[in-house]
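A.B. asks: The amino acid sequence is not available; the structure is as follows:
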């Protein structure tokens, strides 16, 4: 049986969200769709909304007497999206996780291959028009037999493990939720095993979201546990890694290098020392870029609207206390 419900699209609106609204209005039986263009419209509509999409600030939450489901607008919304009153509210929250698995895992693999083959050395040499070969046995990490430690094997981490295993890399992994071992993972551990696993890895790859448990959890002591020949990769969230500690580890030779797509502060300031380090590859928080993302986002919203109308379980339910 399909239930009637009010679904509120919270502001701000874009051409994309308006397009989603038009498609939803014609594809979800039983749904009364309200598209709020500004805060005043949202404040009026939230009082009778059973479900909503977007960012719900505290002043609107106090008026949300009927709200039972909130679709977050990102896979891992920025700090502040989950505040105490929202966490305690009975509404279920869902997010957009799983839509980036192929794009981000390819970006991670590009980082691994670039670091393993010394491209962080050769590309600057190319810019300088400098022909300089290293010794034949220097500057290459042979992937067959190398060890990668993936911190967080959700959809992105699991796909990364599968790709790395195809290159002969032995993959170790930690995860707070997962109990099944994904394809390509040789060993799956609880997060508490992280410190004991770090000394084994040639590549340490962070895919975890920013949560209360992961904020700043990669710091000086953890870099000190890594091999001097190891590389650090972060494509999860910038707030998981203390950049000052990473810079110190890179400058002192504590680790061999790093590749980052996310940073504690974004954009990364022009004066930040990471820009000038020769053993670093930086990309501007775009590892998830690729085709079909907006269609994938829409599909999750549509699937969840239909499930909500039918009283079925929703996709991508968030553990609100842990923000993910």
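C.D. replies: Arrived safely. Everything numeric here is computed off the predicted structure, so don't read it as measured data. Numbers count the residues shown, from 1 in each chain.

A.B. asks: Please count neighbours and contacts with C-alpha atoms only from this point.
C.D. replies: Noted.

A.B. asks: Work out the gap between the host helix or strand of residue 107 and the centre of the chain.
C.D. replies: Element membership for residue 107 (DSSP states H and E) is helix 101-116. Distance of helix 101-116 from the chain centroid (CA atoms, centre = their mean, to the nearest Å) equals 14 Å.

A.B. asks: buried residues in that helix?
C.D. replies: Under the neighbour-count criterion of 16 or more other CA atoms under 10 Å, helix 101-116 has 101-109, 111-116 buried.

A.B. asks: quick one: contacts for the residue nearest to the spatial centre of the chain?
C.D. replies: Centroid check for the chain by CA atoms, centre = their mean gives residue 236 as the closest residue, at 4.2 Å. Applying CA atoms under 8 Å, 6 or more residues apart in numbering to residue 236 gives the contacts 206, 207, 208, 209, 210, 262.

A.B. asks: One more to weigh against that first structure:
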């Protein structure tokens, strides 16, 4: 009699997932690992699955009588990943959060340092072959004592706070759930206090996932609430920010500059007016790039397999209603 637990990789498959499958099969343990090559395979195999990796449809879930754990293939699942049928299911859902924290935090520091040294002025002038320094003692920001407001104090926010402290920056946080002390963060306010926190910030950094509560979190009134000398940075999800409102705020001088790695619609069209907006850094949704990401994902799956089999709490459990 086969008493092994069943773990199913749902389609679509790629070479990375195939390697994960081979490595997991080679481990002795209580799981038997399966690959669903297509939708028909998935419908058949999910009937016996105790755990799965990927996205499930209502039809798949209706057949998943044994499913108790689903590993989402994202760190912060996109909006709509948690429909009602998934929210109501008793399964535990986990994600890959935390694997990008160091890379994204460094990316944000690159933005902050770029603004601090006036690179938002000088890079465009470089491309036009212009030797045109700003007047003496202007066009730069002395970071010591300046304030960074991090909206979303998860793994990225915590690592960013550590980096900020090394440059003498003060750090405040805003978070929907977190209330425990975080090293290098002076205070964490609830999400409802965002408007009261914005006027204190010299840099506003958005790291939150896209949920109904965060969609269009930043529009013109919130840009106007910031200091005219402050900089806005978004490395979370594009749908948290109105790009049209940000363009207007930048052109009106209501904020000093902005750095964006994420956008409402991607890829960003060549004719989009954001490209012609001053005092702006744009990167193409690559703040998370760095070595060993696939290995970090695999480590989470491997560790949670051990935890699931032994009845221990899983890492990276997601609140299916809130979406993170």
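C.D. replies: Perfect, thanks for sending it. All values derive from a computational prediction rather than experimental measurement.

A.B. asks: re earlier: neighbours of the nearest residue to the residue nearest to the centre of structure 1 once chain neighbours are set aside, how many?
C.D. replies: Using CA to CA, 6 or more residues apart in numbering and skipping the chain neighbours, the partner closest in space to residue 236 of structure 1 is residue 207 (4.1 Å). Residues lying near residue 207 of structure 1 (other CA atoms under 10 Å) number 25.

A.B. asks: Was I right to think residue 207 of structure 1 contacts residue 152?
C.D. replies: Yes. Under the criterion of CA atoms under 8 Å, residue 207 of structure 1 makes contact with residue 152 at 5.4 Å.

A.B. asks: residue in structure 1 matching residue 205 of structure 2?
C.D. replies: Taking TM-score structural alignment for the superposition, residue 205 of structure 2 sits opposite residue 205 in structure 1.

A.B. asks: Please pull up the helix or strand immediately following the helix or strand hosting its match.
C.D. replies: Secondary structure assigned from DSSP H and E places residue 205 of structure 1 in strand 203-206. Going down the chain from strand 203-206 of structure 1, the next helix or strand is helix 220-225, by DSSP H and E.

A.B. asks: any chance you could map the strands in structure 2?
C.D. replies: Shown for structure 2, the strands assigned by DSSP state E span residues 5-9, 31-35, 51-53, 69-71, 92-94, 147-151, 170-175, 187-190, 203-206, 231-234, 257-260, 280-282.

A.B. asks: Dump these to JSON lines, plus mean neighbour count.
C.D. replies: Shown next, in JSON lines, are these (neighbours: other CA atoms under 10 Å):
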{"stretch": "strand 5-9", "mean neighbour count": "22"}
{"stretch": "strand 31-35", "mean neighbour count": "19"}
{"stretch": "strand 51-53", "mean neighbour count": "23"}
{"stretch": "strand 69-71", "mean neighbour count": "22"}
{"stretch": "strand 92-94", "mean neighbour count": "22"}
{"stretch": "strand 147-151", "mean neighbour count": "25"}
{"stretch": "strand 170-175", "mean neighbour count": "24"}
{"stretch": "strand 187-190", "mean neighbour count": "18"}
{"stretch": "strand 203-206", "mean neighbour count": "26"}
{"stretch": "strand 231-234", "mean neighbour count": "24"}
{"stretch": "strand 257-260", "mean neighbour count": "24"}
{"stretch": "strand 280-282", "mean neighbour count": "19"}
